[in-house]
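Novice: A structural model of the following input is requested.
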Amino acid sequence: MPSGLDNQLIAAAWKNDVPEAKRLIAAGADVNALDDTVQSAFLIAASEGYLDLLNVTLAHGADVRSLDSYHGTALIRAAERGHAAVVGRLLQAGVAVDHVNNLGWTALHEAVLLGKGTPQYVDTVRLLIAGGADRNKPAVNDGTTPVQAAKTRGQTAVSAALADGHQASGLQDGRAAADALLAAASSGDADKVAAALAAGAPIESRDDRRRTALLLASLNDRVDAARLLVQLGADPDAQDDRKDSAWLVTGVTGSVAMLETLLPANPDLTLRNRFGGISVIPASERGHVDYVRRVVKTKIDVNHVNDLGWTALLEAIILGKGTKPWQDIVQILVDAGADPSLADKDGVTPLRHAESSGYDEIARILRAAGAR
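Specialist: Purely as a prediction, here's the structure:
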């Protein structure tokens, strides 16, 4: 029987109260303790899609082999509801991908039979395929395979993902699988990304320029492929032979969608490119207003100085065009705490650069921020 602390933890889990869950765990509550409905904090986090809570339970000894009242795993519970990010995390944690519950179904069966064919279920199916799920495994009761079930239910995108899953058997050579992964990530074919991973391609495979699949997806703004890779644990900080990383190139492309896709992977915001800069600097130089507006809301250092001796504010002025996008960026940076008095290596301040370039509106913004 669960203790009083265990019952409190289960109640906190239903509420997705992560701070309270952490407090109770520190006090001795067991993340694997089951109540009389065969629920634990770990199983609840999986079924409800509470990723932060799930990570807390995994960090404190969650038993990935634990089963619910249907003799199902946490993976089956998450797949049924299309909690793709949770599915990816559980696959990383080693939950058995083809476990069969007492309904005769695997996680892949439940994602199709009880799913809706919506994007979240498509992501879920891709993740399961990448994790090695058997797409042709018959259900115990009626013999229906996931492939057949998707086709019968008119789940076109799910069917396409399952169809591409058969390519895994044709990629016997490790290098061929890795090349297929890199090509699929670059082109944005998430179904083929899943198939290549299922064939054994290492998720951190690199091309001849040391670019990973996630870096190629980010560089080409392939959000679906990047999301799949992130959910399976791809490294956003892996750098190529030019010191670019998946995260750093978002500052070059200006893709807010890719930024949002990579943030759950906890990229290193201090990682430097070949110029010693962080992502906000090239974004400011290139006039990526929406990107700068979003990235300054992270913990990124808006006063970082690169190897040229320039901050994002200086690059926006020196290498920008002084027009509305760069005016907006200067205002955004100043509002986010950029120091308008930080001069370049020659002692020239942002205000002097703006004045010498005839950027009157930018000069006005800087003066209003107290620049001299």
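Novice: contacts, neighbours, all on C-alpha from now
Specialist: OK.
Novice: can you give me the helices for the stretch 101-250 of the chain?
Specialist: 107-113, 119-130, 146-152, 156-164, 174-187, 190-198, 213-219, 223-231, 248-253 (DSSP state H, counting those that start in this stretch).
Novice: export those to CSV and tack on mean neighbour count?
Specialist: Shown next, in CSV, are the helices of the stretch 101-250 of the chain (neighbours: other C-alpha atoms under 10 Å):
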stretch, mean neighbour count
helix 107-113, 27
helix 119-130, 27
helix 146-152, 19
helix 156-164, 21
helix 174-187, 22
helix 190-198, 30
helix 213-219, 29
helix 223-231, 25
helix 248-253, 24
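Novice: closest one to residue 51 among these?
Specialist: The closest of the helices of the stretch 101-250 of the chain to residue 51 is helix 223-231. By C-alpha to C-alpha, the value is 11.1 Å.
Novice: Go ahead and measure how far the closest one is from the middle of the chain.
Specialist: The chain centroid and the centroid of helix 223-231 are separated by 6 Å under C-alpha atoms, centre = their mean, to the nearest Å.
Novice: Also stretch 270-285?
Specialist: That offset, for stretch 270-285, works out to 20 Å (C-alpha atoms, centre = their mean).
Novice: What is the end-to-end distance of that stretch?
Specialist: Stretch 270-285 has an end-to-end distance of 18 Å (criterion: C-alpha to C-alpha, to the nearest Å).
Novice: outside of it, which residues touch it?
Specialist: Contacts with stretch 270-285, where a contact means C-alpha atoms under 8 Å, 6 or more residues apart in numbering, come from 237, 242-244, 247-254, 269, 289, 291-292, 295-296, 300-302, 304-308, 311-313, 315-317, 319-320, 326, 329.
Novice: Second input sequence below; structure requested for side-by-side comparison:
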Amino acid sequence: MRWIVWPLVGVLLLGLVVLSLQPGMDAVCVVQSVHDRLRHKHDGWSCVHYAAARGDMAALDASVEQTDTPIDARTESGATPLALAAERGQLAMVKQLLARGADINAADTRRRTPLYRAAAKGHPAVVRALIAGHATIDQPNESGQTPLWINAARSPTNNTEIAHSLVRAGAAIDRADTRGDTPLMAAARAGHSDVLAYLLNENADPARRNGQQATALLLAIRQGHTEAVRQLLARGADPNASVHATSPLAVAQRANRAKIVRLLRANGARE
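Specialist: Got it, this is the predicted structure:
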């Protein structure tokens, strides 16, 4: 245990030294930043970033005043305080930062915006606040994945609240990423049946094919997502849309997906 205790003691002592020299500093930031540096985490974070991430407006104000850090200061990965607050679901902080003029579409080095981060982590209230602030709805990341796409792929709460907000704001239902995968395909691959059903109700195209010529149905079959297969077939997905001369039924049979095999046959699938 000593190898754990002594570094922690060192962190606390160093934090106390810094605070004695600058008593107005954010104590949580001082301790956390020293700890993170020892663990090589959160490179380039300032006290403004730590305060935004934990939703502490008073600490953020103090840090900005004492260090003259700009409201859109970036970490080494390019994240702004707004992006960190959005990713962690800090709604009050997000609203305050927007009111103070934070760049709502500031993208990091991987081109992820605050809206993308909030959608990826499943924070519907933050998503709505960013939409109300006129965030760019379909701004993609480096892989061409929009906020709707990443929510369909991850859907942390497996509900449609975020997808609904994005679509109502004008998100493109069938916008594909750099591999040709649409949000419907992302939901099918992940087995997120609620989001899948919502996208189908919003007329997402089940016949679309990605760069490997796979449909959403085939992606769901490969992953064994029976309910996703059921929903796609009910909305007109072609049970015979083969890929490289291999039928969906053959894929299901090879993977021993007995329930899916029965569903496909019931819907007219052929060998």
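Novice: Do you know the score for how well these two fit?
Specialist: The TM-score (TM-score structural alignment, normalised by the length of the second structure) is 0.69; 205 aligned residues with a C-alpha RMSD of 2.4 Å.
Novice: one step back: CSV please, covering the helices of the stretch 101-250 of the first structure and showing distance to residue 12 of the first structure.
Specialist: Below are these laid out as CSV (distance: least, C-alpha to C-alpha, whole Å):
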stretch, distance to residue 12 of the first structure
helix 107-113, 26
helix 119-130, 26
helix 146-152, 35
helix 156-164, 35
helix 174-187, 39
helix 190-198, 35
helix 213-219, 35
helix 223-231, 25
helix 248-253, 37
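Novice: Of the ones you listed, which is nearest residue 47 of the first structure?
Specialist: Proximity to residue 47 of the first structure (C-alpha to C-alpha) singles out helix 107-113 among the helices of the stretch 101-250 of the first structure, at 12.1 Å.
Novice: so the closest one matches what in the second structure?
Specialist: Per the alignment by TM-score structural alignment, helix 107-113 of the first structure matches no residues in the second structure.
Novice: Who are the packing partners of that helix?
Specialist: Where contact means 3 or more C-alpha pairs under 8 Å, 6 or more residues apart in numbering; DSSP states H and E, helix 107-113 of the first structure is packed against helix 74-80, helix 119-130, helix 146-152.
Novice: now those helices in JSON lines, with distance to residue 11 of the first structure?
Specialist: As requested, those are exported to JSON lines (distance: least, C-alpha to C-alpha, whole Å):
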{"stretch": "helix 74-80", "distance to residue 11 of the first structure": "18"}
{"stretch": "helix 119-130", "distance to residue 11 of the first structure": "27"}
{"stretch": "helix 146-152", "distance to residue 11 of the first structure": "35"}
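Novice: Among those, single out whichever gets nearest to residue 265 of the first structure.
Specialist: Smallest distance to residue 265 of the first structure across those (C-alpha to C-alpha): 15.9 Å, for helix 119-130.
Novice: Could I get the contacting residues of residue 167 of the second structure?
Specialist: Here residue 167 of the second structure is in contact with 148, 173 (C-alpha under 8 Å, 6+ apart).
Novice: Aligned to it, what sits in the first structure?
Specialist: In the first structure, residue 167 of the second structure lands on residue 263 (TM-score structural alignment).
Novice: Can you tell me the SS state at its match?
Specialist: With DSSP: H, G, I helix; E, B strand; the rest coil as the basis, residue 263 of the first structure sits in helix.
Novice: That one and residue 184 of the first structure, how far apart?
Specialist: Taking C-alpha to C-alpha, one finds residue 263 of the first structure at 22 Å from residue 184 of the first structure.
Novice: With residue 211 of the first structure instead?
Specialist: Look at residue 211 of the first structure and residue 184 of the first structure: by C-alpha to C-alpha, they are 13 Å apart.
Novice: again with residue 248 of the first structure
Specialist: Residue 248 of the first structure sits 21 Å away from residue 184 of the first structure, taking C-alpha to C-alpha as the criterion.
Novice: same deal with residue 273 of the first structure?
Specialist: To residue 184 of the first structure, residue 273 of the first structure is 25 Å away according to C-alpha to C-alpha.
Novice: repeat for residue 304 of the first structure
Specialist: 35 Å.
Novice: Same question for residue 86 of the first structure.
Specialist: Residue 86 of the first structure sits 23 Å away from residue 184 of the first structure, going by C-alpha to C-alpha.
Novice: Could you do residue 287 of the first structure as well?
Specialist: Residue 287 of the first structure is 30 Å from residue 184 of the first structure, where distance means C-alpha to C-alpha.
Novice: and if you look at residue 328 of the first structure?
Specialist: Residue 328 of the first structure sits at a distance of 37 Å from residue 184 of the first structure (criterion: C-alpha to C-alpha).
Novice: Now for the aligned residue in the first structure for residue 261 of the second structure: which residues touch it?
Specialist: In the first structure, the residue matched to residue 261 of the second structure (TM-score structural alignment) is residue 363. Residue 363 of the first structure is in contact with 351, 354, 355, counting by C-alpha under 8 Å, 6+ apart.
Novice: quick one: the strands in the first structure?
Specialist: Using DSSP state E, no strands are found in the first structure.
Novice: Now for the aligned partner of residue 148 of the second structure in the first structure, how many residues are close by?
Specialist: Under the alignment by TM-score structural alignment, residue 148 of the second structure pairs with residue 247 in the first structure. Residues lying near residue 247 of the first structure (other C-alpha atoms under 10 Å) number 30.
Novice: ok, residue 247 of the first structure to residue 26 of the first structure distance?
Specialist: Distance, residue 247 of the first structure to residue 26 of the first structure, using C-alpha to C-alpha: 34 Å.
Novice: Run through the neighbouring helices and strands of the top helix by length along the second structure.
Specialist: Secondary structure of the second structure per DSSP state H: the longest helix is helix 2-21. Contact here means 3+ C-alpha pairs under 8 Å, 6+ apart; on that basis helix 2-21 of the second structure packs against helix 27-38.
Novice: any idea how far residue 254 of the first structure is from residue 158 of the first structure?
Specialist: Counting by C-alpha to C-alpha, the gap from residue 158 of the first structure to residue 254 of the first structure is 30 Å.
Novice: what's the answer for residue 53 of the first structure, then?
Specialist: In this view, residue 53 of the first structure and residue 254 of the first structure are 31 Å apart by C-alpha to C-alpha.
Novice: Same check on residue 337 of the first structure?
Specialist: Residue 337 of the first structure is 21 Å from residue 254 of the first structure, where distance means C-alpha to C-alpha.
Novice: out of these two, which sits in the more crowded spot?
Specialist: Higher neighbour count among residue 337 of the first structure and residue 254: residue 254, with 23 against 13, using other C-alpha under 10 Å.
Novice: Might one say that the more buried one is in contact with residue 294?
Specialist: No - assessed by C-alpha atoms under 8 Å, residue 254 of the first structure is found out of contact with residue 294, at 10.3 Å.
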